[in-house]
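Trainee: model this:
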Amino acid sequence: MPIRETTAAGEPVWTDLSSSDIEKTKAFYTGLFGWTYDEAAPEEYGGYISARLNGQLVAGLSPHHPEFGGVPNVWGLYLKSDDIDETADAVGAAGGQVLAPPMHVDPYGHMAILSDAGGAAIGAWQPQTHEGFGVDAEHGAPAWFELHTKDFAAAVPFYERAFGWKTAVMGDTDEFRYSTLGEGDDARAGIMDASSYLPAEVPSFWITYWGADDVDATAAKAVELGGKVVTEPEDTPYGRMATVEDSTGATFKLIGVAD
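Mentor: Below is the predicted model of the structure:
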């Protein structure tokens, strides 16, 4: 299992799911990936639950609360910050917005919820005792993170300015416009121009790819567990992939990680 030792500032450090049915969500991901769960955090932290893969932290589950109304079931992403207040200031200067200002989640770390220059929600996390993912690029672990943005021209410089990304161009045509954080094997996340296919009512968004030893079998298992296959498994230049909804409707992607 590839243990993640460190995460550089600006890189994806954590992902969590806002869920309307925590028990249903837990059962789905246990059945799909074999996750186990820590005891729920105290009520002042919203009953937040950390998920583990073979003992390593891998994701969080956050229960919906009535005061939030019809919040969708969705996976969210956090980028690492070395100074949460400086990050919040940089986000504003780069054309984004601070949706939830920096707060101390003692003793785990500091967080803020932000919006990038293209309107996609993104979190920032400054770790203390909670360092983020303990494992990646493994079956049941996060393997890639991708922004589908309606404003590619604004999004790329936003992440360069707000989070210090050094980006590389993977494609620059109307059919495929894509940049990455880092390059080649060192790439950690991607930004895709989604202006040609996202419906007007769908905002820009981040999506998490989860590793799968067998994408086809894992997608089929998701259906058995009450989920749905949105895009059938297919071979791509970057591996075999599929798009899936879990048993509460939260969308994610699978990507092959078998040797």
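Trainee: hey, let's count contacts and neighbours off CA atoms from now on
Mentor: Noted.
Trainee: contacts only, for Tyr152.
Mentor: I think there's a mix-up here, since residue 152 is Phe and not Tyr. Contacts here follow C-alpha atoms under 8 Å, 6 or more residues apart in numbering; on that basis Phe152 touches Gly118, Ile191, Met192, Asp193, Ala194, Ser195.
Trainee: and this one, so I can compare the two:
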Amino acid sequence: MTTQQVPWSPGTACWADITVPDLDRATGFYGPLLGWRFETGGPETGGYTQAFVGDRKVVGLTEPMGEDPAPPAAWCVYLATDDLAATAERAEQLGGRTLLGPIDVMGFGSMALLTDPTEAVVGLWSGGSHIGWEVVDEPGAVVWTEHMSHDQARALAFYDGLFGYDVTDLSAPDFDYASVAVDGETVRSGIGGYGPGAGAQVPAAWTVYFQVPVADDAAARVTELGGTVVSPPEDTPYGRMVLVKGPFGEVFALMEPPAEQPPTGTPPA
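Mentor: As a prediction, the model looks like this:
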């Protein structure tokens, strides 16, 4: 368990949020599944809702603003930066494309959204009064984030160029994968490549892993609450994992920790 009270180091996965077409349905799914309670901001925030484990922030949820049709629901991972403008500019130099920002978010911090060279969407966050998630590595909290694409080398070069990661190659036959760290400290992120069985139509994306006490129980609960199990629970060296979809088709993973914790900075898959 880690409780965070100061801004996360640059390059660290520090927040995730999702835009959904029906907030009540989303909270009715994620609340019972992960033990979250919710607080919704006032009109000035557009009704942005935050989920908490106890009194610590975990993620954000919101409905689309305005009359534009909502994009497909998907969890967006934000990486911390202490110089948003410079990081966003560097991202474009490395082949990324800015979708939004940089913009100030009412003193909470500042943000930008971009696509990386593999077309995965990722956020950048420079914390103000809001540092990002305040707890990791306990039930209901994020335990890992993962970027997967059809060009692992290109993705890794982009993010390493952006943040100067310490890279640990964990590749195996037909499986390209690296974990990344900052100054020897895990950022709870891995960058991998899809295997031969993944179709070319599978898009590059970041995936969020939430910790659960028992993966099999959580998988059954996903179905009961209106989600879908994509891959049934399976044991890995890093815990028992299940890949699922939420009620709007959003993909995420649930992870039961192993009896003995793996070395820091190693991936769950």
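Trainee: related to what we said a few turns ago, could you give me the PyMOL syntax to select whichever of the contacts of Phe152 of structure 1 are buried?
Mentor: Buried subset of the contacts of Phe152 of structure 1, written as a PyMOL selection, criterion 16 or more other C-alpha atoms under 10 Å:
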select buried, resi 118+191+192+193+194
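Trainee: Throw the contacts of Phe152 of structure 1 into TSV and include secondary structure and distance to Ala90 of structure 1, thanks.
Mentor: TSV is the format used below for the contacts of Phe152 of structure 1 (DSSP: H, G, I helix; E, B strand; the rest coil; distance: C-alpha to C-alpha, whole Å):
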residue	secondary structure	distance to Ala90 of structure 1
Gly118	coil	15
Ile191	strand	19
Met192	strand	22
Asp193	strand	23
Ala194	coil	25
Ser195	coil	25
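Trainee: with distance to Ala155 of structure 1 added, can I get the contacts of Phe152 of structure 1 in TSV?
Mentor: Putting these into TSV (distance: C-alpha to C-alpha, whole Å) gives the following:
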residue	distance to Ala155 of structure 1
Gly118	6
Ile191	8
Met192	9
Asp193	9
Ala194	11
Ser195	12
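Trainee: Trp210 of structure 1 contacts Ala141, doesn't it?
Mentor: Yes - here Trp210 of structure 1 reaches Ala141: they are 5.6 Å apart, a contact under C-alpha atoms under 8 Å.
Trainee: mind listing what Thr248 of structure 1 touches?
Mentor: Ser19, Ser20, Asp21, Lys24, Thr25, Asn73, Gly227.
Trainee: from the residues you listed, which land in helices?
Mentor: Of the positions in the contacts of Thr248 of structure 1, Lys24, Thr25 sit in helices, assigned by DSSP state H.
Trainee: narrow the contacts of Thr248 of structure 1 to just the buried residues.
Mentor: The buried subset of the contacts of Thr248 of structure 1 - by 16+ other C-alpha under 10 Å - is Ser19, Ser20, Thr25, Asn73, Gly227.
Trainee: between those residues, which is closest to Thr129 of structure 1?
Mentor: Ser19 (24.3 Å; C-alpha to C-alpha).
Trainee: quickly note the distance from the closest one to Ala137 of structure 1.
Mentor: According to C-alpha to C-alpha, to the nearest Å, Ser19 of structure 1 and Ala137 of structure 1 sit 24 Å apart.
Trainee: Ala154 of structure 1 too?
Mentor: 29 Å.
Trainee: in terms of neighbours, single out the busier of these two.
Mentor: Ala137 (21 against 17; other C-alpha atoms under 10 Å).
Trainee: what is the neighbour count of the closest residue to the more buried one other than its chain neighbours?
Mentor: The shortest distance from Ala137 of structure 1 to any non-neighbouring residue, by C-alpha to C-alpha, 6 or more residues apart in numbering, is to Ala143 (4.4 Å). Ala143 of structure 1: 22 surrounding residues under other C-alpha under 10 Å.
Trainee: what sits against Ala143 of structure 1?
Mentor: So Ala143 of structure 1 contacts Asp136, Ala137, Thr208, Tyr209, Trp210, Gly211, Ile255 (C-alpha under 8 Å, 6+ apart).
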